[in-house]
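**Student:** following is a predicted model, sequence given first.
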Amino acid sequence: MRTSLRILFFISLLFMLMFDFSFAQSEEKKIKQIEERIKRLELEVLKIKDINEQREQMVREIEALKEEIRQLRLEVAMPEIELKSYFGLGPAASKIYYTPRGLSIAGYGEITYENYIDNSKTDRGDVLRFVPYIGYKFTDNIIVNTELEIEHAGIGNVGNRNPEIYVEFLYVDFILHPRFNIRTGLFLIPTSRMNEFHEPPVYFGVLRPDVERFIIPTVWRELGVMVYGEFTKGFSYKAGIVNGLRTDLIGDWIAGGRQRGATINFDKFAGSFGVVFEVVKNLTLASSLYYGAGSDKAGASERGSEDARFSLLTTEGGVQLKNLSIKGLFAYGSAKGNDVYKSRSGRASKVYGWYLEAGYNLIPLINPETVISFAPFVRYEKYNLNKNVFTGNLDPTKDRSVFTIGLDFKPHPQVVIKADYQIRNTASNLPAGKGAGKDEWKIDQFNIGIGFIF
């Protein structure tokens, strides 16, 4: 009996040990299974992470390919010229700076038609300008850049056949350092950005703004020496000393006194300083100051008796918000002179002008990848060519406003077709019209133009 109990005890103990061993084995197997699942999950997590990184990389590559496609479109459209500005010059005028070596030929042209909404003034068509640029790069540091301007098909007037061919600029650039370079010769004065950046595809409107034609007399060039460069990236300057103005050719304001490098009166000097701030993306701010003297008579002639001082301050800003372009400018000018200069009636002692414009390119809403542009625009200008005068009465016909609404179509980045309507007004009480007892500057007009650069 005792033996049977012992055998039963050992069998029970063995069964328990076997059960414990089997249970332990089962638990170990489960742990291994869980560990394997954890490893598989970790691998899945790593795969997901890799997929996300790959997705981000693919997005970057897609954006790079889009930019490459855009550049290729531009290269197909513009095999010879990249639309870049060198220190404020127009794209075509800047071509020589991006030419590897030797000769560079570029240019622009524009043809206009002006339909006056009054029978007293004859409508006008004009080969307004053809401008070839010829540049030569001797080395990366010595560059000659020239512009020859042929206005009104080369003939100022069909009747007397006055020639209208000018050397717009002719200078030598010594490129020394991003912060300091030297330009000497006949060059464009940095009085406003448009004075240097004025090729047809780069601004709205068939005609340049009145403020940029009469208050700021674009295109304004003189003979002298200028230094230019960048204080920091996106913050550039220009400072020059040039000849003064010729006062006997000045009417109300300084446009007639520009000497343009032709047998100039060089006994008076002027200084010009301009800065452009483009540090913030898509925002451009600029300001300039011109201050100089003037006297009458041409160079090498008998000395005259007039003496005067002139100043012109400009400030402007522009912003590009995707397809929307906005620009504004303000200019203020003043003059002082001796009694001989002040004795001529109508000469202004103070002038001012401003404008605000906006345009929106509609094409990217339809096709974001194309280089074609179609932009409606509006502009309002206000300016006064005799805010104050030295002698005589104020002329209200010179206190003017212009509202322009138009379209700017570029089938190619270097070709533009423009159309606009201008509503003109002045402070005078005279009726609109050309002739005695009428105000020509109240005549509205419809304009069409085509322009190009190459």
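**Tutor:** Happy to help now that I have it. Numbers count the residues shown, from 1 in each chain.
**Student:** going forward, measure contacts and count neighbours with C-alpha atoms only.
**Tutor:** Fine.
**Student:** which parts of this structure are helices?
**Tutor:** 2-77, 193-196, 210, 339-342, 363-366 (DSSP state H).
**Student:** of those helices, which is nearest Leu128?
**Tutor:** Minimum separation from Leu128 across the helices of the chain (CA to CA) falls at helix 210, 16.0 Å.
**Student:** ok now the closest one, how far from the chain's centre?
**Tutor:** Distance, stretch centre to chain centre, for helix 210: 17 Å (CA atoms, centre = their mean, to the nearest Å).
**Student:** who are the packing partners of that helix?
**Tutor:** The helices and strands touching helix 210, judged by 3 or more CA pairs under 8 Å, 6 or more residues apart in numbering; DSSP states H and E, number zero.
**Student:** show residues contacting that helix.
**Tutor:** Glu381, Val402 (CA atoms under 8 Å, 6 or more residues apart in numbering).
**Student:** quick one: residues contacting Gly256.
**Tutor:** Going by CA under 8 Å, 6+ apart, Gly256 touches Leu249, Ile250.
**Student:** what's the spacing between it and Ser305?
**Tutor:** Noted for Gly256: a distance of 18 Å to Ser305, by CA to CA, to the nearest Å.
**Student:** quick revisit: please identify the deepest-packed of the helices of the chain.
**Tutor:** With neighbours taken as mean count of other CA atoms under 10 Å, the helices of the chain reach their highest mean count in helix 193-196, at a mean of 22.
**Student:** now the top strand by length along the chain, how far from the centre of its chain.
**Tutor:** When the chain is parsed with DSSP state E, its longest strand is strand 373-389. Strand 373-389 has its C-alpha centroid displaced from the chain centroid by 17 Å (CA atoms, centre = their mean).
**Student:** would you mind measuring from the closest residue in space to Phe403 that isn't next to it in sequence to Ala93?
**Tutor:** Nearest non-adjacent residue to Phe403, counting by CA to CA, 6 or more residues apart in numbering: Tyr380, 4.5 Å away. Per CA to CA, Tyr380 is found 28 Å from Ala93.
**Student:** this is the other structure I want to compare:
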Amino acid sequence: MNAPPVRPNPLRAALSTALLSVGIAGEAAAAQKMPSVEELWKVIQQQQQEIEALKTKLGQTETVQKEVKQEVQDLKTASKGEAPSEPGKPADEAGKKKVKSESDRKTDILAAEVEKLKTSLIIPEKREYKSMYGMAPAASQVYMNKRGLSIGGYGEFFYTNFQNDGVEKSLQRKNTADMARLVLYAGYKFNDWIVLNNEIEFEHGSTGEGSEEKGEVSVEFSYLDFLFDPRANVRTGLMLVPMGFINEIHEPTFFHGNRRPEVEQLIIPTTWREMGVGVHGEIVPGLVYRAYGINGLNAEGFDSFGIREGRQGGSQALAENLAFTGRVDYMPPELPGLMVGASTFLGDAGQGNVFMTAAGPQKPNVFTQLYEGHLQWHYRGFEFRALGAWGGIGDAAILSEAKGETVGSSNYGWYVEGAYDVLPWLWQGTTQYLAPFVRYQRYNTLATVPDGFTDYDGLYDRRIYQAGLTYKPITNIVIKADYQNISSGAGQLPGQFNLGVGFIY
């Protein structure tokens, strides 16, 4: 090993330098008088003072270096949210203030960046809108967060002008303007595999005023997802029934027309949600499923319009009879934009209720079944949808007698829809969207009726011809205009001209 270097003694070096200088001077000028001991001592003292001054400056430099090192450590500590340690006292107070001021500036910058990072976890500067785990794009934002709180929502409002020409007076309607709904999504991602998702909806611009038609506040869904494996995950809580296009994905920027299709309001009720537990996942690429056990419908709400008012929505829901609902969709990887699928709902809706009839009180077995198939295809600017559904209601005769109106033994509905984004042909490179669309609907909530009951001369057998425009200046906002011509087996019904705006965030 090499020996450590020997540090020269400043006093010895000064003395040697002085003696050497004196010796050289003596040799060069022998005739001059040799300096006295006192004079040599003065030279040595002067050298020693210079050395001490150098040592003092060196000490000051080391102090400043320590101070700077401490400030750097404090910056690191502050970025972690911890209290900084007490810095040592520098020799130069002016130097300390200068360093501290710079430290404060850097700390402020770091604090601002940390706050910006925390905020971006809740409200990211840029969002990607895509459906995940069966939920609508804005409702899926919580799944895209790494952790913590996520907020979002949607809303829609529109004006309806009813065309009453040629319509029986009792069926005529007045024009309306409606803040249809304002929705808040509030989700929380606890970790990589546990997610809470909630939707709270305000309808018709009010909290009810004693009437649901005047508005209400509702929990549209509130569930926990346990994401164990892409092929099998568990969901529980107040969940959307996975049927049709609209019930799960009902944000206004993702369907044409201001009002949701009537087939997906009456035959497949929206928004239909119930308490339960189930599984969902992707079996192979493109093949996804959802299967839930939920509380059944309540037949006390069934009427001539079908099962819609039998939804319980998690509000003190009767669970004497449970139900099963399931869905399968296939999106072939080799055909992007194509989706085909089917869904079903099966369950007794009697819920132990007693219905009064001429034969006395009865507890009917109101077995309710609903089957649905759908196809969707997006190719470049072209969009196509087709959906068909059929439903059956058991013991409809008992219900009809007890309620004093006809409840159909079976019902059905279907529609086809086409749209095309024409704006790229008019404005190359644009990110905006403008699509004319057409839709034809046919449904009948009294397709078959119990013996002895009327179908009201085909009043609930309806056909709807619809056309309109859908314009999106940006992805988050849609402006819609559409016209509906509605007829029934009993005659013409009021047509509708609808103009509205929708948004997601």
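**Tutor:** Received the coordinates, thanks. What you see is a predicted model; the values in this text were computed from it and never measured.
**Student:** who's more crowded, Tyr380 and Ala93 of the first structure?
**Tutor:** Just comparing Tyr380 of the first structure and Ala93: by other CA atoms under 10 Å the higher neighbour count belongs to Ala93, 31 against 18.
**Student:** so what does Gly153 of the second structure match up with in the first structure?
**Tutor:** Taking TM-score structural alignment, Gly153 of the second structure has Gly107 as its aligned residue in the first structure.
**Student:** its match against Gln414, yeah?
**Tutor:** No. Look at Gly107 of the first structure against Gln414 with CA atoms under 8 Å: they stay out of range, at 10.7 Å.
**Student:** and for those two, which residues touch both?
**Tutor:** The contact lists of Gly107 of the first structure and Gln414 share Ile453, Phe454, where a contact means CA under 8 Å, 6+ apart.
**Student:** in the stretch 301-450 of the first structure, which spans are strands?
**Tutor:** Listed in chain order, the strands of the stretch 301-450 of the first structure (DSSP state E, counting those that start in this stretch) span residues 307-321, 324-337, 348-360, 373-389, 399-412, 415-426, 445-453.
**Student:** closest to Gln25 of the first structure out of these?
**Tutor:** Set against Gln25 of the first structure and scored by CA to CA, these come closest in strand 307-321, at 70.7 Å.
**Student:** quick one, that closest one and strand 348-360 angle?
**Tutor:** Between strand 307-321 of the first structure and strand 348-360, the angle comes out at 10 degrees (axes from the mean of the first three to the mean of the last three CA atoms, to 10 degrees).
**Student:** how about residues contacting strand 307-321 of the first structure?
**Tutor:** With CA under 8 Å, 6+ apart, strand 307-321 of the first structure has contacts from 191-192, 247, 282-296, 325-338, 340-341.
**Student:** which residues in the second structure does it align to?
**Tutor:** Against the second structure, strand 307-321 of the first structure falls on residues 365-379 (TM-score structural alignment).
**Student:** buried residues of the matching stretch, list them for me.
**Tutor:** For stretch 365-379 of the second structure, burial by neighbour count (16 or more other CA atoms under 10 Å) applies to 365-378.
**Student:** returning to what we had before: right, and the helices of the first structure - which one's nearest Asn386 of the first structure?
**Tutor:** helix 339-342 (13.4 Å).
**Student:** which residue in the first structure aligns with Val217 of the second structure?
**Tutor:** Val217 of the second structure maps onto Ile165 in the first structure, by TM-score structural alignment.
**Student:** pretty sure that match contacts Gly154?
**Tutor:** Yes. The pair Ile165 of the first structure / Gly154 is scored as a contact, 5.7 Å apart, by CA under 8 Å.
**Student:** contacting residues around Pro91 of the first structure?
**Tutor:** Residues in contact with Pro91 of the first structure (CA under 8 Å, 6+ apart) are Ile81, Glu82, Leu83, Lys84, Ser85, Phe197, Glu199.
**Student:** count of residues packed around Leu283 of the first structure?
**Tutor:** Count around Leu283 of the first structure with other CA under 10 Å applied: 15.
**Student:** OK, contacts around it?
**Tutor:** Residues counted as contacts of Leu283 of the first structure (CA under 8 Å, 6+ apart) are Gly317, Gly318, Val319, Gln320.
**Student:** any idea what it aligns with in the second structure?
**Tutor:** So Leu283 of the first structure corresponds to Leu338, using TM-score structural alignment.
**Student:** which one is that match nearest to, not counting chain neighbours?
**Tutor:** Take Leu338 of the second structure and drop its neighbours on the chain: the residue closest to it by CA to CA, 6+ apart is Trp377, 4.4 Å away.
**Student:** tell me the contacts of the aligned partner of Ser349 of the first structure in the second structure?
**Tutor:** By TM-score structural alignment, Ser349 of the first structure lines up with Ser409 in the second structure. Residues near Ser409 of the second structure by CA under 8 Å, 6+ apart: Gly392, Ile393, Gly394, Asp395, Ala396, Leu446, Ala447, Thr448, Val449, Pro450.
**Student:** of the residues you listed, which ones are shared with the first structure?
**Tutor:** Comparing the contacts of Ser409 of the second structure with the first structure on both residues aligned by TM-score structural alignment, their matches' CA atoms under 8 Å, the contacts found in both are Gly392, Ile393, Gly394, Leu446, Ala447, Thr448, Val449, Pro450.
**Student:** which residues touch the fourth one?
**Tutor:** Which is Leu446 of the second structure. Applying CA under 8 Å, 6+ apart to Leu446 of the second structure gives the contacts Ser304, Phe305, Gly306, Thr406, Val407, Gly408, Ser409, Ser410, Asn411, Asp455, Tyr460, Asp461.
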